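S.K.: have a look; sequence and predicted model below, questions after that.
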Amino acid sequence: MTAMRIESDAFGAIEIPADRYWGAQTQRALGVFEIGEERFPACLIHAFGLQKMAAARANLRCGALDAAKAAPIIEAATELRGGRFDDHFPLTVWQTGSGTQTNMNANEVIANRANELLGQPLGTKSPVHPNDHVNASQSSNDSFPTVMHIATVLEITQRLRPALQLLQDRLRERSEAFADVLKVARTHLMDAVPMTLGQSFDAFARQIGHGIDRIDATLARLHLLAQGGTAAGTGLNAPRGFDAAFCQELSALCGADFAPNPSKFEGMASHDALVEVSGALNVLATSLVKMANDVRLLGSGPRCGLGELRIPDDGLTSSIMPGKRNPSIAEVVVQAALQAMGNHVTITMAGASGNFELNVAKPLIIQNLLQSIRVLADASRVFAERLVKGIEPDRARLASNVDNALLAVTALNPVLGYDRVAGITRAALAQGITPRAAAIALDLLSGDEYDRLVDPAAMAGHA
């Protein structure tokens, strides 16, 4: 049987598992919000550690906490940031729209650990109190959105952006490696004019580059923090200068240049900055779907599909067809991107769900946003290293396709005119011969003239 301890709050006494660091408010919330199983990712909990560390340091500077209380709070919050208490955050994302219960969960864990460091048993709330001291100069209404911004900035800069840079680098490598590999372009899914495989991969690399630029463009607004607004944006119960001191301490802790939002009301009542980030992720997801689908279609086969690319073997196969190889990596990239697209719809609607001075869908916004960042980052990294890096062209298949490309004769338009060139393509298609043979058979050009005028490398811009 689990050993229990008794804690009390404004509503009376409540039993809590003796080895858990959370307190009465978290325990009560467990009995109220019995919805779902989705929990915040560890990165959000660690961001709370950073936020509480910076708050304690700022409170010490502003005279709202003495050193005897600030020191153990900072030490406990440091441990929270480092992941020691990940298992002590049992609540799901389905809670009050301000994120109050998770903020209180952090306050209680830190207070209990701080008191333990001071030689007191869990549950005493003395000398460090979760509300009076850990939550000093704060409200859930300004702390939770601050943590949302901290976690988003760190996940973008430390996880997503490196993964996207890796993918862009791998795509550029393939573009350079395939610079002289001719292929037939396709428009409307049908054969078009010659181009190079390198040009296709250059387009992919540029899509990712634009995606990086779009995400980077959102960071300035993410670095503006609501901390210091307390309950409604006015800063009630926070000492003068707390917001600036907080941002200075936080910036020193995590190496990012955070600053107070000049309008705490905007930072608490709306989350347009987070919706904006999600919009940039939505564009990135669109790019990933396009290129992953192109790669898997170009690699389809190996004998009865397009077969222009050789997809690296991932070691997986069919449960019934021996030796079958599928473009599994491309498929999972598409699924991750589709999830991010769906998340963006949810984030957009949740972002619009503020009333007056408070948005009340904060947990939903950050849960979906952090998932989008995580799956797009991981998918991009896996795509880069396990698929793009190992792609090779089937040069024989590509060369055969170029030789038989009907629309290469587009280069003859200035010489023969549109109608006579159309006659060449009709004859070649009807008789099952190359357009070169058709041009000769129609007595429009000699073989040497055709070869001089219809040069696929020159048409692709690589004479």
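M.R.: Sure, I can see it. Numbers count the residues shown, from 1 in each chain.

S.K.: rest of the way, CA atoms for contacts and neighbours
M.R.: Fine.

S.K.: from residue 70, how far off is residue 110?
M.R.: 11 Å (Cα to Cα, to the nearest Å).

S.K.: over to residue 92?
M.R.: Relative to residue 70, residue 92 is positioned 29 Å away (criterion: Cα to Cα).

S.K.: ok, and the closest non-adjacent residue to the most centrally placed residue in the chain?
M.R.: To find the centre residue of the chain, average its C-alpha atoms and take the closest one (Cα atoms, centre = their mean): that gives residue 373, at 2.0 Å. Spatial nearest neighbour of residue 373, excluding adjacent residues (Cα to Cα, 6 or more residues apart in numbering): residue 160 at 6.3 Å.

S.K.: look at the one you found and tell me its secondary structure.
M.R.: Reducing the assignment at residue 160 to three states with DSSP: H, G, I helix; E, B strand; the rest coil gives helix.

S.K.: for residue 416, see how far away it is.
M.R.: Residue 160 sits 53 Å away from residue 416, going by Cα to Cα.

S.K.: between these two, which one's more packed in?
M.R.: Applying other Cα atoms under 10 Å to residue 160 and residue 416 shows that residue 160 carries more neighbours, namely 24 against 14.

S.K.: that one: what's it in contact with?
M.R.: 373-374, 376-378 (Cα atoms under 8 Å, 6 or more residues apart in numbering).

S.K.: show the contacting residues for the residue lying closest to residue 118 once chain neighbours are set aside.
M.R.: Once its chain neighbours are removed from consideration, residue 118 has its nearest residue in residue 72; the separation is 7.4 Å (Cα to Cα, 6+ apart). Residue 72 sits next to 114-115, 117-118 when contact means Cα under 8 Å, 6+ apart.

S.K.: second structure for comparison follows:
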Amino acid sequence: MSQRIDRTEHDLLGDKQVPADAYYGVHTLRAMENFPITGTSIAIYPDLINALAAIKQAAAQANNQLGLLDSQRADAIVRACEEIRAGRLHNAFVVDVIQGGAGTSTNMNANEVIANRALELLGHAKGDYQHLDPCEHVNMSQSTNDVYPTALKLAAYTSIFRLADALTILRRAFEAKAVEFRDVLKMGRTQLQDAVPMTLGQEFSTYAVMLSEDVERLKEAALLLREINLGTTAIGTGTNAHPEYAARACGQLYEVSGIPVMIAPNLIEATQDCGAFVQLSGVLKRVAVKLSKICNDLRLLSSGPRAGFGEINLPSRLAGSSIMPGKVNPVIPEVVNQIAFEVIGNDMTITFAAEAGQLQLNAFEPIIAHSLFKSINHLRQGCQTLTEHCVLGITANREHLRANVENSIGIATALNPHIGHASAAEVASAAIASGRRVAEIVLERGLMSAEELTELLRPEVLTQPRLIQPTKIEDWCSALV
């Protein structure tokens, strides 16, 4: 059996053995030992890793321009960062997603991985920090307190637009169904009771509008994330940084990431304030609430198939029971419901974490990051699943829906302007008592002709506003009441 070879690294607490082939170093190793919390490393969020690499690259370029970092080291750091942003070495980002220290362990994990890869590019061994040091060179002019929140904002900004794309695709699927079902007459309901007729297309169009609104709210929230505190170092005063560093680093970061970042007007405020994350989380909660409501509707409308509403059919995805033959459950809306519950809970976590910040720093940004990225990623995956495995395959039970309208007492509402509120109420009561259709009783009592009733029951008449000539002024007033 081959024996593992280690290298010795030193930090404030003393010497420690680090695996010789590891790109991380002593600070990362201590974090791994101290925070065995979730078993999930920050590598699960590639947008965060790429953001960290972009920041370190921008910092090296800015420091080189200012004459603080020689070109040989700067070039090696830049090349290492470019490799990471291309997807390499993500498995070397091993610290837990939940950690103490306000993100210091994440920042040091990045510093050490970049330093050790840069050392290799310069022809040196990992851990040979006399040639290029994680703190002295990779972290030059920086602090966790400006690197970490800037990385969170860059990562969130990138992932928000992928979520917006997924929501847009889902919206288009509902729009297509709205067109497909535009002539399918059904009963609308309020408080789960029959209300007035509408079309299934109108019902599905509301879902498209709801999602369209939230895409716009996400884009508005993204604008707040462009304001960063890079260059403020520890608390916002810029200690240990060149006076021109913040502006130069910000400019370089824009070139590297493509995100139009800007330096916050008050850097001390920006270093401690988590308001942008709270705002974004609130929008994510809004998205979750709407998606969950839509899924509640889909489950209810498809309930049955024979003893429920049975108005629409969801695609069958898997057998629904180990004991009941033939049972198929609405599993896709159910999983999206659960994502929504998680996002709502994540919003509460972010709220508490943002509120718990003290004085010049919020130490709880790691849990804010973990909660935000979970919400964004799970919502995006939920939207994709709902689109592909549910909405695109929905069909309507047209005859059943039409029969529901014809059998409904709610259709009596459409008769108000034609036979008067009092007569319509009598017809409705008679229909309930006898179990007969409203139309039958109207014809039997001679309140309308068959031709008039047929015209009235056309979908385009029942489901759209139109000018009506009341039969009696007192009936018109009664209908308004």
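M.R.: Arrived safely. Just so we're clear, the structure is a prediction, and the values are computed from it rather than from any experiment.

S.K.: thinking again about what came up before, so which of the contacts of residue 160 of structure 1 hold up in structure 2?
M.R.: Of these, the subset whose aligned partners also make contact in structure 2 (criterion: both residues aligned by TM-score structural alignment, their matches' Cα atoms under 8 Å) comprises 373-374, 376-377.

S.K.: so which of the contacts of residue 160 of structure 1 is the most crowded?
M.R.: Highest neighbour count within these: residue 376, with 29 neighbours (other Cα under 10 Å).

S.K.: that one pairs with which position in structure 2?
M.R.: Taking TM-score structural alignment for the superposition, residue 376 of structure 1 sits opposite residue 379 in structure 2.

S.K.: any buried residues in the one helix or strand its match maps to, and which?
M.R.: Taking DSSP states H and E as the criterion, the element that holds residue 379 of structure 2 is helix 365-389. Using 16 or more other Cα atoms under 10 Å as the test for burial, helix 365-389 of structure 2 gives 365-387, 389.

S.K.: from residue 377 of structure 1, how far off is the residue nearest to residue 373 of structure 1?
M.R.: The span separating residue 160 of structure 1 from residue 377 of structure 1 equals 4 Å under the rule Cα to Cα.

S.K.: mind listing the strands for structure 2?
M.R.: Along structure 2, the segments classed as strands by DSSP state E run 6-11, 14-19, 185-190, 193-199, 227-228, 262-263, 312-313, 395-396.

S.K.: and stretch 395-411 of structure 1, which residues are buried?
M.R.: Buried residues in stretch 395-411 of structure 1, defined by neighbour count with 16+ other Cα under 10 Å: 398-399, 401-411.

S.K.: correction: stretch 193-203 of structure 2
M.R.: The neighbour-count check on stretch 193-203 of structure 2 (16+ other Cα under 10 Å) flags 194-203 as buried.

S.K.: next: stretch 153-172 of structure 2.
M.R.: Residues of stretch 153-172 of structure 2 classed as buried under the neighbour-count rule (16+ other Cα under 10 Å) are 153-161, 163-172.

S.K.: likewise for stretch 67-86 of structure 1?
M.R.: In stretch 67-86 of structure 1, the ones that count as buried by 16+ other Cα under 10 Å are 69-82, 85-86.

S.K.: I'd like to know how many residues surround the aligned residue in structure 1 for residue 177 of structure 2.
M.R.: Taking TM-score structural alignment for the superposition, residue 177 of structure 2 sits opposite residue 174 in structure 1. The criterion is other Cα under 10 Å. On that basis, residue 174 of structure 1 has 24 neighbouring residues.

S.K.: residue 94 of structure 2 now?
M.R.: Neighbours of residue 94 of structure 2 using other Cα under 10 Å come to 22.

S.K.: ok, now residue 324 of structure 2?
M.R.: Residue 324 of structure 2: 9 neighbours (other Cα under 10 Å).

S.K.: map it across to structure 1 for me.
M.R.: Counting by TM-score structural alignment, residue 324 of structure 2 corresponds to residue 321 in structure 1.

S.K.: against residue 313 of structure 1, how distant is that match?
M.R.: When distances are taken as Cα to Cα, residue 321 of structure 1 and residue 313 of structure 1 turn out to be 16 Å apart.

S.K.: ok, now residue 2 of structure 1?
M.R.: Using Cα to Cα, we find residue 2 of structure 1 at a distance of 50 Å from residue 313 of structure 1.

S.K.: which of the contacts of residue 160 of structure 1 sit farthest apart?
M.R.: Pairwise distances across the contacts of residue 160 of structure 1 peak at 8.5 Å for 373 and 378 (criterion: Cα to Cα).

S.K.: run through the residues that contact residue 398 of structure 1.
M.R.: Going by Cα under 8 Å, 6+ apart, the list of residues near residue 398 of structure 1 reads 181-184, 308.

S.K.: residue 285 of structure 2 now?
M.R.: 340, 343-344, 347.

S.K.: dump those residues into a markdown table; add distance to residue 291 of structure 2 as well.
M.R.: Formatted as a markdown table, the contacts of residue 285 of structure 2 follow (distance: Cα to Cα, whole Å):
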| residue | distance to residue 291 of structure 2 |
| --- | --- |
| 340 | 7 |
| 343 | 11 |
| 344 | 12 |
| 347 | 16 |
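
S.K.: which among the residues you listed gets closest to residue 452 of structure 2?
M.R.: Nearest member of these to residue 452 of structure 2, counting by Cα to Cα, is residue 340, at 47.5 Å.

S.K.: map the closest one onto structure 1.
M.R.: In structure 1, the position corresponding to residue 340 of structure 2 is occupied by residue 337, as judged by TM-score structural alignment.
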